[in-house]
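> my questions are about this predicted structure, shown below with the sequence.
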Amino acid sequence: MEKYIQELMQDAPELITTYGLKVILAIAVYIVGKWVATLIVKVLLKGMNARKVDPTIAGFVKNIVYYVILVMVVIAALGQLGVQTASFVAIIGAAGLAIGFALQGALSNFASGVLLIAFRPFKVGDFVEAGGAAGVIKELSIFSTIMTTGDNKTIIIANSSITGGNIVNYSTQAERRVDLTVGVSYGADLSLVRKELETLAAADERVIQDKGITIGVVALADSSVNFVYRVWVKTADYWGVYFDMNERIKKRFDEVGIEIPFPQMNVHVNQVKS
């Protein structure tokens, strides 16, 4: 034992010189590399803020870049210690591939979330149809989107379901067109129908008169002559005008004697003489 200690003491200066220098270099590589990673991340974050990139994306990109650089720094530091990093890199790659396969659904939602945040097809407060549901957007996160329906139900939709289909945003435009179909009997005076519909549109302050009013016969149906009735309103007034106009049409037509028909069937009975 004493002989082993003596040999170790004799070799100590050489060991310290050889391995001590490697340890110092490895520590230096790690410290400098970490400083460089922090500096790069700060510059990157400053650039994204200057371009007004969404804070959610900016924070995520910052973390990804920082940890990727940090992993490279650790591998470089291990290389200074004489560790065979080739196998280490291969293990990391294989692990990353396995994790990618296991989390492909989550990664798909994440990628879709990044696209939604980057391109902003809708924002919080918009009323949209997306992912098989319709409602007001309450929250947009990396993996899912939360909306509330008209009857106050909360719907959580995976982002991949949203980007995989059509997105209808009813809130992006300041104005919307109200489309109504008005059916009258075949015996009605069509000129009077047109006049009354024009009067109703002119009397409603919410209707944008400058955009024009469309009134025309769209179909000669089985039981009625159908008019298409289109007026433009502010988006916020859409449903109010839609419901009110239907009610006013019914009341006005009753006052002036314009019949709104319902489906009818005429049955002809022929008597056969024996």
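Great, that's in hand. Just so it is clear, the model here is predicted, and its values are computed rather than measured.

> C-alpha from now on. contacts and neighbour counts both.
Fine.

> report the buried residues of the helix ranked longest in the chain.
In the chain, ranked by residue count with DSSP state H as the criterion, the top helix is helix 21-50. For helix 21-50, the neighbour count (16 or more other C-alpha atoms under 10 Å) marks 22-23, 25-27, 29-30, 33-34, 36-38, 40-41, 44-45, 48 as buried.

> so where do the helices sit in the stretch 51-200 of the chain?
Shown for the stretch 51-200 of the chain, the helices assigned by DSSP state H, counting those that start in this stretch span residues 55-80, 85-102, 104-119, 159-163, 190-203.

> need the ones you listed in TSV with distance to Tyr238 and mean neighbour count, can you?
Formatted as TSV, these follow (distance: least, C-alpha to C-alpha, whole Å; neighbours: other C-alpha atoms under 10 Å):
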stretch	distance to Tyr238	mean neighbour count
helix 55-80	33	17
helix 85-102	46	12
helix 104-119	27	17
helix 159-163	25	21
helix 190-203	14	15
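
> go through the ones you listed and name the closest to Tyr4.
Closest to Tyr4 of the helices of the stretch 51-200 of the chain is helix 55-80 (C-alpha to C-alpha; 28.4 Å).

> helices and strands around that closest one, which ones?
Judged by 3 or more C-alpha pairs under 8 Å, 6 or more residues apart in numbering; DSSP states H and E, helix 55-80 is in contact with helix 21-50, helix 85-102, helix 104-119.

> okay, these in a markdown table with distance to Ile69 next?
Converted to a markdown table, the helices and strands packed on helix 55-80 look like this (distance: least, C-alpha to C-alpha, whole Å):
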| stretch | distance to Ile69 |
| --- | --- |
| helix 21-50 | 6 |
| helix 85-102 | 14 |
| helix 104-119 | 21 |
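
> between the ones you listed, which one is closest to Lys195.
Closest approach to Lys195 among the helices and strands packed on helix 55-80 (C-alpha to C-alpha): helix 104-119, 45.9 Å.

> contact partners of the closest one?
By C-alpha atoms under 8 Å, 6 or more residues apart in numbering, the residues outside helix 104-119 that reach it are 53-54, 56-57, 100, 140-144, 158-160, 163.

> show me the two of those that sit farthest apart.
For the contacts of helix 104-119, the farthest-apart pair by C-alpha to C-alpha is Val53 and Gly100; their separation is 26.4 Å.

> OK, contacts around the residue lying closest to Thr181 once chain neighbours are set aside?
Closest residue to Thr181 apart from its sequence neighbours, by C-alpha to C-alpha, 6 or more residues apart in numbering: Val228 at 4.8 Å. Going by C-alpha under 8 Å, 6+ apart, Val228 touches Asp179, Leu180, Thr181, Val182, Thr214, Ile215, Gly216, Val217, Val218.

> put this beside the first:
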Amino acid sequence: MERTYDQVLSFATIYGGRILLAILTLVVGLWLIGWIVKVLSSMLTKRHVDRDVQPFLLSLVNGVLRVLLLLSIASTLGVQTTSFVAIVGAAGLAVGLALQGSLANFAGGVLILTFKPFRVGDLVVAQGFTGNVEAVRIFDTTLVTLDNKTIILPNGPLSTSAITNISTRGVIRVDQVYGVGSQNDIDATRASIVKVVAACPFALKDREHDVLIAKLTPNSREYDVRVWTKSENYWDTYYYMLENIARQFGKDGIEAPKPKMFITNED
């Protein structure tokens, strides 16, 4: 019994302080982690970070802090953590390499959901596709094209490439080019186009629309027609202008370009 008592006393003398310190570190560390997660959650809510991203970010921060806390406690108890850290790092590297594509899509999804370069319902041009955003998920984004096709884009490439968001400003300019023959009167041609612009139900009345000569050739003139409209009416405006300018040109006798041949006599 005396021998056992001496061993217990020796163990308590050597490790008692470390154990008490480890328990204190555990209690304070868990409280501090809870406080940090709570503050982070409040910050994410105030900054309107997407609700689909918040649980993941909070869980990630909570998990990383708990692992660091356990390593700190193990170090306090005298456990060598160098090998453990190396094993965890190697395992993390192996998993990261195996899931490289998925992790890239995941990271891209977090960026998109956090910074919101587009929202559900926006009309965008991305990765060569034009369509309305139907859903933004953590790994991919779904577009519905104008011909009602569903396009699923991985978030990794999407987050690192150029995206044209047609809906962001709420107002967009529809640019078109019309070519007519040089035999047509300039003022008459412009007046014909202006009639269609004025009658377009989608053209904004508080904006100035442009009808400009953009290019001259020996047998034709090209007119830049720029019409302002609401973002959601882009394609309605586009096709309205095409059809009705063709009709108006026919009514006003505005003719298409006619090829000309120049013959020179070398004699």
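Here it is on my side, so go on. Keep in mind the model is a prediction, meaning the values are calculated, not measured.

> one step back: PyMOL command to pick out the buried ones of the contacts of Val228 of structure 1?
Restricted to buried positions by 16+ other C-alpha under 10 Å, the PyMOL selection for the contacts of Val228 of structure 1 reads:
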select buried, resi 182+215
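
> determine which two of the contacts of Val228 of structure 1 are furthest apart.
Asp179 and Val217 (13.4 Å).

> quick one: map Ile117 of structure 1 onto structure 2.
Alignment note (TM-score structural alignment): Ile117 of structure 1 maps to Leu113 of structure 2.

> and Leu70 of structure 1, by the same measure?
In structure 2, the residue paired with Leu70 of structure 1 is Arg66, using TM-score structural alignment.

> quick one on the thing from earlier: and of the contacts of Val228 of structure 1, the nearest to Lys250 of structure 1?
Nearest to Lys250 of structure 1 out of the contacts of Val228 of structure 1 is Val182 (C-alpha to C-alpha; 9.5 Å).

> quickly find the element holding the closest residue to that closest one other than its chain neighbours.
Excluding the flanking residues, the one nearest Val182 of structure 1 by C-alpha to C-alpha, 6+ apart is Phe227, at 5.0 Å. Element membership for Phe227 of structure 1, per DSSP states H and E: strand 225-234.

> in structure 1, which residue is closest to the centre?
In structure 1, the centroid-proximal residue (C-alpha atoms, centre = their mean) is Leu116; its distance is 4.7 Å.

> so who does Val124 of structure 1 touch?
By C-alpha under 8 Å, 6+ apart, the contact set of Val124 of structure 1 is Val136, Ile137, Lys138, Glu139, Leu140.

> a markdown table please, covering those and showing neighbour count.
As requested, the contacts of Val124 of structure 1 are arranged in a markdown table below (neighbours: other C-alpha atoms under 10 Å):
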| residue | neighbour count |
| --- | --- |
| Val136 | 23 |
| Ile137 | 21 |
| Lys138 | 17 |
| Glu139 | 14 |
| Leu140 | 20 |
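
> matching residues in structure 1 for stretch 148-168 of structure 2?
The aligned range for stretch 148-168 of structure 2 is 152-172, by TM-score structural alignment.

> what residues are up against Leu140 of structure 1?
Counting by C-alpha under 8 Å, 6+ apart, Leu140 of structure 1 touches Gly113, Ile117, Lys123, Val124, Ile146.

> at 10 Å what do you get?
Thr56, Gly113, Leu116, Ile117, Phe122, Lys123, Val124, Ile146, Met147, Ile156, Ile157, Asn159 (C-alpha atoms under 10 Å, 6 or more residues apart in numbering).

> can you check Ile249 of structure 1 too?
Going by C-alpha under 10 Å, 6+ apart, Ile249 of structure 1 touches Val182, Val193, Glu196, Leu197, Leu200, Glu255, Ile258, Ile260.

> try 8 Å this time
So Ile249 of structure 1 contacts Leu197, Leu200 (C-alpha under 8 Å, 6+ apart).

> now the aligned partner of it in structure 2: which helix or strand?
The alignment partner of Ile249 of structure 1 in structure 2, by TM-score structural alignment, is Ile245. Per DSSP H and E: Ile245 of structure 2 is located in helix 234-252.

> buried sites along that helix?
Tyr234, Thr237, Tyr238, Tyr240, Met241, Asn244, Ile245, Gln248, Phe249.

> likewise stretch 255-274 of structure 1?
Neighbour-count burial for stretch 255-274 of structure 1 flags Ile258, Glu259, Ile260 (criterion: 16+ other C-alpha under 10 Å).

> can you list those in a markdown table and add distance to Ser108 of structure 1 and secondary structure?
Shown next, in a markdown table, are the buried residues of stretch 255-274 of structure 1 (distance: C-alpha to C-alpha, whole Å; DSSP: H, G, I helix; E, B strand; the rest coil):
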| residue | distance to Ser108 of structure 1 | secondary structure |
| --- | --- | --- |
| Ile258 | 57 | coil |
| Glu259 | 56 | coil |
| Ile260 | 52 | coil |
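
> wait, which of these is closest to Ile64 of structure 1?
Using C-alpha to C-alpha, Ile260 is the member of these that lies nearest Ile64 of structure 1, at 65.0 Å.

> residue in structure 2 matching the closest one?
Match for Ile260 of structure 1 (TM-score structural alignment): Ala256.

> can you check Val193 of structure 1 too?
Val193 of structure 1 maps onto Thr189 in structure 2, by TM-score structural alignment.

> which residue packs closest to Val74 of structure 1, ignoring adjacent ones?
Leaving out its chain neighbours, the residue that sits closest to Val74 of structure 1 by C-alpha to C-alpha, 6+ apart is Tyr30, at 6.3 Å.

> not counting its neighbours along the chain, what's nearest Leu58 of structure 2?
That would be Val37: by C-alpha to C-alpha, 6+ apart, it lies 6.3 Å from Leu58 of structure 2.

> mind telling me what that neighbour corresponds to in structure 1?
Matched by TM-score structural alignment, Val37 of structure 2 corresponds to Val41 in structure 1.

> my guess is that match contacts Tyr66, does it?
Yes - using C-alpha atoms under 8 Å, Val41 of structure 1 is in contact with Tyr66, at 6.2 Å.

> the alignment partner in structure 2 of Asn226 of structure 1: how many residues sit nearby?
Aligning on TM-score structural alignment places Asn226 of structure 1 opposite Glu222 in structure 2. Residues within reach of Glu222 of structure 2, counting by other C-alpha atoms under 10 Å, total 18.
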